[in-house]
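> Got a predicted structure here, sequence first:
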Amino acid sequence: MKTLIKMLLFNQAGARTDTKVSLGAWSWDLTTGEEFRVGAGLAEPYSITWCAVEYFEETGSILNVLLQHVSPNIPHFGRTLIHHAILCANLKAIEILLNRGADPEFPIQGTGSRLIHLAARRGYYTVLNHLVNAGCNLDSKTEGGETALMICARYKHVDCLKLLARSGADFGLVNMANQCVQSIAGLVRWTLGLRQAILDVVRTGTVLYSSDTSIFSTLMFVTRINDVASLEKIVDQTGVIDLNEQDENGYSAVMVAVINGHVDAFRLLVFAGADVNLGNKYGDTAISLSKASVNCGDFEKVILEYALTKSTPNSCNITFYTLHRAASKGDYDTVEALTNGENNVNAPDSDGYTPLMLAARGGHGKICKLLISKGAICDIENARHETALMLARENGVGNDAERVLLDHMARGLVLGGDRVKKHCKGGKGCPHTKQLVMVEDNGLLRWGKSSRRNVVCKWAEVGPSVSFRWNRRKKADRDEPGLFRVVTTRNKEVHFVCEGGVEMAELWVRGIELVTREAIFGK
């Protein structure tokens, strides 16, 4: 049979090229573009050039001779010779036709399908590979808006899909029904097959192309399914992938990792430089989302590990929030480690709390002392007008955190000094204003230059003495708020009045006794 066909082709090659014969085994519907295998000799008549394609002579000499007399782009039932070559999976014929000027983008009548769509639908990997190498438009669409990539997903041709993915086909396109590659795979129940095909490509180090990351993002895809091996390949693509890309709702890959509880993916993204403080449309960040996660502790460990081992602008932001958590929980070692660098210990968290405020609220006096030694400021107020001292007192008056804060504030007050009223002659004279201050090195209380105004205190107390009250019994200010007295080592009693009432007087007394004690016994 083959010999007879060759003889016919050879004889016809020297005769008229428009002679039609019925040797074909393929037929197709002009309305749908669908082809049918009908058996040899049962198809509609076509010219001998088409016979030379379907019954290709392996040297290609007959087809080459025929193409000298006829264009490869003359349509027959809405198709051209190269469409027929693809249908017959004849790679050599395809090569000859392309070399002879066959149009690789000629659409099939009724469907708008190009060569690449036909090869994808038939699952012809070798043919598809040849078309890709020949420069076919990978993202051309049929009349229904489908690309070759979508067609591969619809017909579950995994090898063809991988080929297109590696070659840069666009995963971010949709068809006329607003379906993308992923949604099409879902419709034909091939979600797992598509997932594995994508992972196989990504693990070779290929970042799949997507013109619209809200439709498909390689980074988001592998993060959601928690494939760390693939994610490692992606984050290595410096300059190719944006680790902080966001979807239509502002979620980034690191947020997705937190929401899904993927600790290993979260660690990989954070150490690769993903911004954990990036916000979505709802004001959430990876940090704030991690607080509500069942794996909150694991995420905190990752952030702490990063903050302790990295020194980048991104790690500074992470350190702030890690420091806040550690201070709140009373983790002294972590706070100490995080404050050894040049971190701003007064930075507020998303709720306006500084690390000192959180340590004070938790009653962690030792941590309060450490933070103060690193430069933490006690009188910072948040939006609710709360200070560290106020928060410490939520645990009751007299706790360890309150003691540390009051000691620090009292020491700062007396060493910095302030204007006070000083009473003369045990309250008999008129009070006058003095600058009262203590000298840290020797513990002297000073309100003037003479030795009589530079004293060492034995003790101090809020309120007046009995004799003072008697001496000022006719004065309205005998119990003036802010009144306190000191007794010197020479048993001299001196009364002062500060602004701020009893609370400030208590702070003066506390500071005087503290600095005096430290001067005598050391800190």
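Structure received. Residues are numbered from 1 along each chain as shown.
> make it CA atoms for all contacts and neighbour counts henceforth
OK.
> What residues of stretch 388-396 count as buried?
Using 16 or more other C-alpha atoms under 10 Å as the test for burial, stretch 388-396 gives Ala388, Leu389, Met390, Leu391, Ala392, Arg393, Asn395.
> In TSV, list these along with distance to Ala89.
Shown next, in TSV, are these (distance: C-alpha to C-alpha, whole Å):
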residue	distance to Ala89
Ala388	78
Leu389	82
Met390	82
Leu391	78
Ala392	80
Arg393	83
Asn395	81
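> and those residues, which of them are in helices?
In helices, defined here by DSSP state H, the members of the buried residues of stretch 388-396 are Ala388, Leu389, Met390, Leu391, Ala392.
> which residues touch the first one?
For Ala388, the contacting residues are Leu356, Met357, Leu358, Ala360, Arg361, Cys378, Asp379, Ile380, Glu381, Leu405, taking C-alpha atoms under 8 Å, 6 or more residues apart in numbering as the criterion.
> Switch these over to JSON lines; also include distance to Met150 and neighbour count.
Shown next, in JSON lines, are the contacts of Ala388 (distance: C-alpha to C-alpha, whole Å; neighbours: other C-alpha atoms under 10 Å):
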{"residue": "Leu356", "distance to Met150": "57", "neighbour count": "36"}
{"residue": "Met357", "distance to Met150": "56", "neighbour count": "31"}
{"residue": "Leu358", "distance to Met150": "54", "neighbour count": "25"}
{"residue": "Ala360", "distance to Met150": "59", "neighbour count": "34"}
{"residue": "Arg361", "distance to Met150": "58", "neighbour count": "23"}
{"residue": "Cys378", "distance to Met150": "62", "neighbour count": "21"}
{"residue": "Asp379", "distance to Met150": "62", "neighbour count": "14"}
{"residue": "Ile380", "distance to Met150": "59", "neighbour count": "17"}
{"residue": "Glu381", "distance to Met150": "58", "neighbour count": "16"}
{"residue": "Leu405", "distance to Met150": "66", "neighbour count": "23"}
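> then this one, side by side with the first:
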Amino acid sequence: MSFQKASHESPVGGLLFLQSLAADRKVSPFKKPAGPVVEDASSHGYKLLDFALKCDLTGVEKELAAASLEDVNYIGTRLLKVRTWEVVLNAQGPVRVAYDYTEYKTDSTPLFAAAHLGNGEMVEKLVAAGADANARVFRGYPSTAAAQEGHAAALQVLISKGKLSVEAIEEALLEAALHNRPDALKLLLDCHVARDPTLQQALVQASSRGHLEIVQHLIEAGIDVNCSRRILVQCAQPPLHLNATCTPLIAAVVSCQKPIVDALLLAGASLSPRASLGAWAWDQSEAEELKVGAGLGEPYGAAWAAVEFCRGPLGGEILEALMRHADVSEEIAGRTLLYHAVLCGNAPAVSILLQLGASPEQSIPSSSKKQSFQPIYLAARLGDLAILNTLLAGGCDLNCRNDSDKTPAMTAAENGQMAALGALIVSGADLGLVDGSKRSLLTIADESGHGESVRETVRGALIAGRYLSSDPTVFHPLLFAATEGDVYLIRKLLKLDAGDVVVPPEKLAKGPGEERDPTDGAHVADSDSHSPTSTLQTADSPSTHRTPFPPTAQAPLTPQDCPPVEIEARDSDGNTALILCAQRGHLGAFEVLLRAGASLGALNAHGDTALTSAERNGSLAEAADVILEALRDGAVAVTSSSPGFFPLHFASTWQDERAMAAVLKASPAHVDELDNEGLTPVMICAQQGFVEGVRLLLEAGAHAEKRGPRGLTALQLAREQGPKVSAAVEKALFDHLARKLVLTGAPVLKHTREGRGKPHEKVPCMRNGVFYWGEKGGRKLGDVVAELGGGPVLRKNRPKESSGLLARTFSVEARAGRTVYFTASSQDEAEMWVHGINMVAQEAAQGGKSG
């Protein structure tokens, strides 16, 4: 424990006080010293003083026999060992006075020396010889010296035979009080000559120093215990060194003198008298406190002084004793004792006042009587964690509102008080509230310049799983983590084990905030600890990383109190966590959310998806790589599409064959799905000339004959791109459509008797390399070859047919010599019949599959 000392060199504590009394009476209390200026060592006075200092009574008697009156009152300069004192300040206990002895070269008379040394017999002989008991030297009267040293016998002689003046008695009485000499004080009080101002000064001084017997003697003497005198008032914590006018009770309170307080209260001391000691003033019109300096605040009574200056267990006892005689709801300029305790940072006093019935919800009004704020706001603004926890333990509403609709948590965030903010959050402060200007806690923190620190504090609470938000559109933990790009926090919130989501290490450094220490969350208490040194270690963090958190007195939230985290939660703009990551380019966090099941098809209030958001900030290609990799790994749910995302179309657009194969394997139904533009995946591949994708889709059962929004098939869309882009795609699609047409069949007109008969409808097809156009025997041909245009025989037999009709006509000829003729609905279909028949026939001849 450290002590602070206040040194006082002059042992004559009442000197200035007596001078002031004399000035009032217009007379001097001192007699001018008599005697020579230059000392004569052979004189009787010189020798008499030497014998007195040596306590040589025989020598004194010998010199007195020959000494004159002038010699008896001789004044010489000698070394005297004088009792001195110094005040020792203690931040957690009472002020005490330490005494010591110091040698001073000072004036002295034989009587002063004898009184100082306590030789009563010598004092008596000197007085009898004419020594003046009222002769004052630099260090006071002989009675002063006797009182300082506590020589009651010598003092008794001076009182009874020295005919002491009022001044000599009053100065001795003050010194007896200062030096804690109760016997000497009692002798002086019995003289009944000391005046009230002196007695009151002695009472206030003794009360300040803790001299219980002195105080008791003065009280018994009938001194007014409610008097006020000016003394030096001192305190270690908060620092105070001030000459102030105060009562004995206030002096004892500031010095933390519990026995003195009890004695004064027992004697009827009142708590009503006030003193100007405090350093805080209160602007009632603006409802805010002002630090004005010690002694410049509003005057207050003993209970208020105890709240400000009494610390430690003893201070609490003093406050409790005072409050038995005080009203806990007392106000000064709109402030209550509880508010004053919060302002002064006295947590034990706050606890005592709450136990005595002080309301933690009582608002501090301004001069307009408008409700301003509760004490918890001041604790949050000052960042006093001990007081904050005390108020919370006392049942304070931590989500109360002030006249600006701010909560205590908002106040702590606005003023950069992270420890207080952490304690409020884990105790249940609602992060989903907004103030009167519709600003959230995070918005207020950003505007006040504390955004980064506040976010770290909030992050610590989220990692601990202890938070509360009544409105997810204002604050949602996952949306917060996504905004920050915090991969570790996202995984923590979604309760993902290390093996649940595999994110390539290089992805973790692509977004701001994604390389931070996983346990770098601050100012949040661990749910299993209430000590100031409690720590929290997260499940996935290295064992060497432990972050200290402050305690919270109110029952803290536990992870069980927090609702499950919804991965598709939305903010006020309809953004999901995935969209927020895409907007900010947090690719590592984006991938964790994607692989955890976040929907790529979610639309925000502006109609944007995660992909369009990534495109807006220039990171579409990087986001696409993440999505395609997740699709290839089967880490994205693809069983259904949404208006905002079509997985197979996306893979087709980015020409990723592996991703397409993974989607088709997981959900084959996507193969012919139409996107928002009415296109199928095969149409997209055809437009882009992605032949591998076209083949994959056709093999998966894609219907290439489907038509898009302009009525075009995939083949037609491919042909629009030109031969350089679509040659291979066109061939793949044409081969597929031709084979499918031939193998499944389609209605055409068959010409009978080589065109001489009337055409009629047939549905020809090929099976195992054989061309069929009916079920009856003979309506089939094997080993065939097809030709477009019908040939010379048909043109001869139907000379009136137009060239357009002939262009839709094709012939199928068996190598054995028989030929049949057909007319399709279009030239493209006719070409497809010819190409398909020849392709299937060739495959059959080569032993391949031909349907």
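Looks like it arrived, so ask away. Treat the numbers as computed from the prediction; the structure is a model and nothing was measured.
> hmm, back to that, closest one to Leu192 of the first structure out of the ones in helices among the buried residues of stretch 388-396 of the first structure, please.
Leu391 (53.1 Å; C-alpha to C-alpha).
> if I line the two up, what does the closest one land on in the second structure?
Under the alignment (TM-score structural alignment), Leu391 of the first structure pairs with Leu717 in the second structure.
> same thing with Thr339 of the first structure?
Aligned partner of Thr339 of the first structure by TM-score structural alignment: Leu664.
> tell me the secondary structure for that match?
With DSSP: H, G, I helix; E, B strand; the rest coil as the basis, Leu664 of the second structure sits in helix.
> Which parts of the stretch 251-400 of the second structure are strands?
280-283, 288-291, 331-332, 335-336, 364-365, 371-373 (DSSP state E, counting those that start in this stretch).
> of those strands, which approaches Ile627 of the second structure most closely?
Per C-alpha to C-alpha, nearest to Ile627 of the second structure of the strands of the stretch 251-400 of the second structure: strand 371-373, 51.0 Å.
> name the helices or strands packed onto the closest one?
Counting contacts by 3 or more C-alpha pairs under 8 Å, 6 or more residues apart in numbering; DSSP states H and E, strand 371-373 of the second structure packs against strand 364-365.
> Matching Arg446 of the first structure against the second structure, which residue comes up?
Under TM-score structural alignment, Arg446 of the first structure pairs with Tyr772 in the second structure.
> Now do the contacts for that match.
Taking C-alpha under 8 Å, 6+ apart, one finds Pro764, Cys765, Met766, Arg779, Lys780, Leu781 in contact with Tyr772 of the second structure.
> And for Val87 of the second structure?
Contacts of Val87 of the second structure by C-alpha under 8 Å, 6+ apart are Lys5, Ala6, Ser7, Val95, Arg96, Val97, Ala98.
> could I get those as JSON lines with distance to Gly416 of the second structure, neighbour count and secondary structure?
Below are the contacts of Val87 of the second structure laid out as JSON lines (distance: C-alpha to C-alpha, whole Å; neighbours: other C-alpha atoms under 10 Å; DSSP: H, G, I helix; E, B strand; the rest coil):
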{"residue": "Lys5", "distance to Gly416 of the second structure": "36", "neighbour count": "15", "secondary structure": "strand"}
{"residue": "Ala6", "distance to Gly416 of the second structure": "37", "neighbour count": "13", "secondary structure": "strand"}
{"residue": "Ser7", "distance to Gly416 of the second structure": "40", "neighbour count": "12", "secondary structure": "strand"}
{"residue": "Val95", "distance to Gly416 of the second structure": "36", "neighbour count": "25", "secondary structure": "coil"}
{"residue": "Arg96", "distance to Gly416 of the second structure": "39", "neighbour count": "19", "secondary structure": "strand"}
{"residue": "Val97", "distance to Gly416 of the second structure": "42", "neighbour count": "18", "secondary structure": "strand"}
{"residue": "Ala98", "distance to Gly416 of the second structure": "43", "neighbour count": "13", "secondary structure": "strand"}
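> ok, the contacts of Ala388 of the first structure vs Gln246 of the first structure, which is closest?
Leu358 (31.9 Å).
> Any idea how many residues pack against Glu171 of the second structure?
26 (other C-alpha atoms under 10 Å).
> Would you tell me which strand is longest in the first structure?
Ranked by residue count and defined by DSSP state E, the top strand of the first structure is strand 454-462.
> mean deviation of it from the second structure?
Per the superposition on the second structure, strand 454-462 of the first structure and its aligned residues are separated by 1.6 Å on average (mean C-alpha distance after the TM-score superposition for the first structure).
> which outside residues touch that strand?
For strand 454-462 of the first structure, using C-alpha under 8 Å, 6+ apart, the contacting residues are 443-448, 482-489, 491, 502, 505-506, 509, 512-513, 516.
> ditto for stretch 354-369 of the second structure
284-287, 328-329, 334-336, 338, 371-376, 391, 394-397.
> still on that earlier bit, what would the contacts of Ala388 of the first structure look like in JSON lines with secondary structure?
Listed next are these as JSON lines, based on three-state DSSP:
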{"residue": "Leu356", "secondary structure": "helix"}
{"residue": "Met357", "secondary structure": "helix"}
{"residue": "Leu358", "secondary structure": "helix"}
{"residue": "Ala360", "secondary structure": "helix"}
{"residue": "Arg361", "secondary structure": "helix"}
{"residue": "Cys378", "secondary structure": "coil"}
{"residue": "Asp379", "secondary structure": "coil"}
{"residue": "Ile380", "secondary structure": "coil"}
{"residue": "Glu381", "secondary structure": "coil"}
{"residue": "Leu405", "secondary structure": "helix"}
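> Need those in TSV (columns: distance to Phe106 of the first structure).
Listed next are the contacts of Ala388 of the first structure as TSV, based on distance: C-alpha to C-alpha, whole Å:
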residue	distance to Phe106 of the first structure
Leu356	72
Met357	72
Leu358	70
Ala360	75
Arg361	74
Cys378	77
Asp379	77
Ile380	73
Glu381	72
Leu405	81
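> I'd like to know which elements the lengthiest helix in the first structure is packed against.
Counting residues, the longest helix in the first structure under DSSP H turns out to be helix 501-521. If you count contacts as 3+ C-alpha pairs under 8 Å, 6+ apart, helix 501-521 of the first structure packs onto helix 400-416, strand 454-462, strand 483-488.
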